[in-house]
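Participant: My questions are about this predicted structure, shown below with the sequence.
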Amino acid sequence: MKSELFKLVFNNTVIRSNIFNQFQNKEIYGCRTSKYRWIQLINSPFLLIQYNYFDLFVQHWITVGCNNYHYKQLKLKNNIEIVKTAIRFNRLNFIKCLVENNHLDLSIHSKAIFDLSLSKRKKDIVEYLKLAFSSNNVDISTIYPSLELLEACESNDLETVKRLSSTIPNDQFKETYPPLCKAISHGHVQIIDSLLSNQTVGDELYYKINRLAVSYCQFQVLDWLLSKGYIEDREYQTSELGFSIIHKDLFQWMRTTKIRINFTSTDFDLAARNSLDVVKWINDHSNQGCSNKAMYNAFINLKFGIVKWLHENRTEGSFPIDRICFNPRMTKDLVEKILFEMVKWYHQNRTEGFTADFMDCVASFSLDIVKFLHYNRTEGCTSKAMLNAGMSGQIEIFKFLKDNRTEDVPIDLIYHICIKGQLEMIQYLYETGEPDEYNWSWKLMDFAVQSSNLDMVKWIHQNTTFSSITNTFDIALCKKDFEMVQYLVDNKLCTNDLESTTLIQVENPSSYIFIIEIVDWLMKSNLLDKSKLVKLAKKCYTPTLKAFFKDYNSNRKKK
């Protein structure tokens, strides 16, 4: 509900423009939650198109006199990637704007633009392009028949399909394939029949048809192909039909189809990741059984019911358990609850056991499982257990491992915790550890900057004696983390000559400095002599940079 309310408010043009105008009037760069994101938005036509901010696009990229106008005109001119983005997100208004303002010459990219619009089924864009092409004398007469044919395949217009497909030579597979895909995606078997009857069809095409039907979940197409004799009546491997993981809809079809499917032990093993019903069905319809990977797959995917069924009905056993696969649809608490029950059951009922890697894995999220493994199993863990606990911010697990295990602390513990941005863990280690216990690196500040964690940088600066020993300024600037850059400069945390470093970067045309947002920020900051930057940049001539500085100089004159 909150998400929907936010969209309603934020997508109101008047409200949004008022909010952003307030941000725009500020001259300070760097606020992570407002100004910095605002800069990212207005400086990226791709983001503006993706989120459909047409008014902002016109204001900040099209309007004469907008900030960095000449540079933006250069960037927009016949930029096919921008047009492709507009097509993918179905933004006809942006395409019209580009054409009407002479930023897009349709005669240059007509086929690419039209083909993409067709393949993405953007009807409004296709219709607009047809009119625009005709008014601009762009000849796409060879494309029109395929458009009409595609539409006929989608609408199941058999008469039109027969009329148009008869004009395609029987060896022109490239022209037949897109309409065939369209018909398969909608399950129109009469259309498929008509298209195939006009073509010289080989095994390769049938192989592709099988896989397309499966990918679109149009399984009845496979049955129809068999009934019409388009595919042989023989046993098929699942790989020939184009599926490996058997989902619910596919399972329902397999139970009724007349196509004979030969399930291998690999199919059985893979099915153990998913559904108990599928596992039982394959068990009854395959003479190959499974391997010891089936129970392993079931366990690491938290399929407790399948693990128990395999235990009771199969004798292949399992690999030792060394990890789990996290399901993004399951909460951390639910994963921990299910896994803990499975671990206790597995300990009591199976002999394969776990590996040290398994405790390493669960150390990132479950103290209860770590304790159970420690007190009830002998496999132990490795130094990665403490590393995983540290990187996940699991202070209590880290404490337990430190107090109860004998594995060494990883040499690179501090580096990884810092890169992960685990400030509370860094604070805990710093405040409770013995001198030199955790191999504190003098690069601690540099690690924090690399993680883009300003809070950690501030804490290190205010509570420790660590300072930057490498070019952290470069790192932060490269990431366009302007708030971080400003903090480093204001607190004199950079050990190198900032002006010299920046100017050296400008001399390299492949440098990140040539990212316009960074140049723009440097121009408006007080970090270096702007005249030196302009002078060096002009020596490293590029059309983009020239356009940018042309805007900069004209903007300076207006102030």
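Facilitator: Okay, I see it.

Participant: Only C-alpha atoms from now on, for both contacts and neighbour counts.
Facilitator: Noted.

Participant: Let me see the contact set for residue 243.
Facilitator: 211, 214 (CA atoms under 8 Å, 6 or more residues apart in numbering).

Participant: SS state for it?
Facilitator: coil (DSSP: H, G, I helix; E, B strand; the rest coil).

Participant: burial count for the closest residue to residue 310 other than its chain neighbours?
Facilitator: Distance criterion CA to CA, 6 or more residues apart in numbering; nearest residue to residue 310, sequence neighbours excluded, is residue 295 at 6.5 Å. Residues within reach of residue 295, counting by other CA atoms under 10 Å, total 29.

Participant: what's the host helix or strand of residue 295 in contact with?
Facilitator: Using DSSP states H and E, residue 295 maps to helix 293-300. The contact list for helix 293-300, computed with CA under 8 Å, 6+ apart, reads 268-274, 304, 306-307, 310-311, 317-321, 323-325, 342.

Participant: could you redo the last one with a cut-off of 6 Å?
Facilitator: 269, 272-273, 307, 318-319, 324-325 (CA atoms under 6 Å, 6 or more residues apart in numbering).

Participant: okay, now the one to match up with it:
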Amino acid sequence: MDKAAVNGHVEVVKWLSQNRSEGCSSWALDMVASKSAQGSNDMTAKAFNKKQFEIIQWMYQNSTSRCTSAAMAGAAANENLDMLKWLHKSSSAGFTSKAMDMAAENGHLDIIEWLHSLKYSTCTTAGMDNAASNGHLDIVKWLHMNRSEGCTHAAMDRAAANGHLNVLTWLHQNRLEGCTTNALDSAADSGNFKVAKWLLANRSEGVASTALGKAAKNGHLHLVRYLSPRRTVQELVSGVREAAEHEHFEVVLFLDTLCLKDRHVDSIQPVLRRAFLSFRGDNAFRRWLDENSKDEVGPRVIMLPQ
């Protein structure tokens, strides 16, 4: 019966309920409420949604199976306001903070406003944190103006990680939680130059020791260039290692030249040698690694791969 209910087979659910004694679990009813597609214009989705609603109503009228608060949270996450209103009227499960949090995470302002109107509905800092993470600036602003839960530094950190510069800027101007070095770390990892540049210009948290390595690992040469000034020898060497292991030749060349300029050649020789020994295949990069990782080398050969 659980599978029939979750998949919208109304007549099967009715027959099983009338002819069998096993019943339907609360989990299944929660899934029925959560799976509906209220916001869709697709006729198939609307038909499925109607069946889900019919199953919930029929089970409430003809069995002892009931939803839990997870049904409310799922309906809120999927923007099913009709289902929420029916559950609020017919179910004793009640709402938890997860309902508003999930509505915020998924950008459903109409659901948030309705839940807020119930007075006793609550949310947590996860609401604004996850709204910021997903770029829902309208939700972030509404929660800031109408709720008192606020957010944590995760809001800015995650907005930065996902490239939502507009959210990042607004939080910087209107909230006090700030961010951590994870914000710039994530921007470096994903190669988001605009976010990284903004953070360095507007925030004081600084650069984590792992930022350059992450940018190098993913081949983000423009970010490596931007972050490399004032990096420690260890960070530069880490960048060379990451870039070499992931075959980002241009990044290796840039950092190698920087290390040579600052007389750190002894620090990168072992790194280049290990990269050469573990390298598979034969191309210009491998030949360069071989030539420039020996104990005694002459001037570097700057040779870009073909």
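Facilitator: That came in fine, so what should we check first? Here the structure is a predicted model, which means the values were calculated and not measured.

Participant: quick one: TM-score?
Facilitator: The TM-score (TM-score structural alignment, normalised by the length of structure 2) is 0.75; 268 aligned residues with a CA RMSD of 3.1 Å.

Participant: Could you give the residue range in structure 2 aligned to the helix holding residue 295 of structure 1?
Facilitator: Aligned by TM-score structural alignment, helix 293-300 of structure 1 falls on residues 98-105 of structure 2.

Participant: average offset between the matching stretch and structure 1?
Facilitator: Compared with structure 1 after fitting, stretch 98-105 of structure 2 deviates on average by 1.0 Å (mean CA distance after the TM-score superposition for structure 1).

Participant: Grab the longest helix from structure 1 for me.
Facilitator: Secondary structure of structure 1 per DSSP state H: the longest helix is helix 332-349.

Participant: now the match of helix 293-300 of structure 1, how far from the chain's geometric center?
Facilitator: 15 Å (CA atoms, centre = their mean, to the nearest Å).

Participant: cool, stretch 376-386 of structure 1 as well?
Facilitator: That offset, for stretch 376-386 of structure 1, works out to 33 Å (CA atoms, centre = their mean).

Participant: and residue 2 of structure 2, how far is that from residue 251 of structure 2?
Facilitator: Here the distance between residue 2 of structure 2 and residue 251 of structure 2 works out to 55 Å (CA to CA, to the nearest Å).

Participant: Can you pick out the residue with more neighbours from these two?
Facilitator: Per other CA under 10 Å, whichever of residue 2 of structure 2 and residue 251 has more neighbours is residue 251, with 25 against 16.

Participant: so where does the residue nearest to residue 106 of structure 1 when sequence neighbours are not counted fall, helix or strand?
Facilitator: Spatial nearest neighbour of residue 106 of structure 1, excluding adjacent residues (CA to CA, 6+ apart): residue 133 at 7.0 Å. Taking DSSP H and E as the definition, residue 133 of structure 1 sits inside helix 123-135.

Participant: in structure 2, what residues pair with that helix?
Facilitator: So helix 123-135 of structure 1 is aligned with nothing, judged by TM-score structural alignment.

Participant: swap in stretch 378-389 of structure 1?
Facilitator: So stretch 378-389 of structure 1 sits over residues 176-187 in structure 2, by TM-score structural alignment.

Participant: What of stretch 175-188 of structure 1?
Facilitator: Going by TM-score structural alignment, stretch 175-188 of structure 1 sits over no part of structure 2.

Participant: And residue 490 of structure 1, how close does it get to residue 308 of structure 1?
Facilitator: From residue 490 of structure 1 over to residue 308 of structure 1 (counting by CA to CA), the distance is 62 Å.

Participant: Between the two, point out the one with more neighbours.
Facilitator: For the pair residue 490 of structure 1 and residue 308, the greater number of neighbours falls to residue 308 (18 against 10), based on other CA under 10 Å.

Participant: No more questions from me, cheers.
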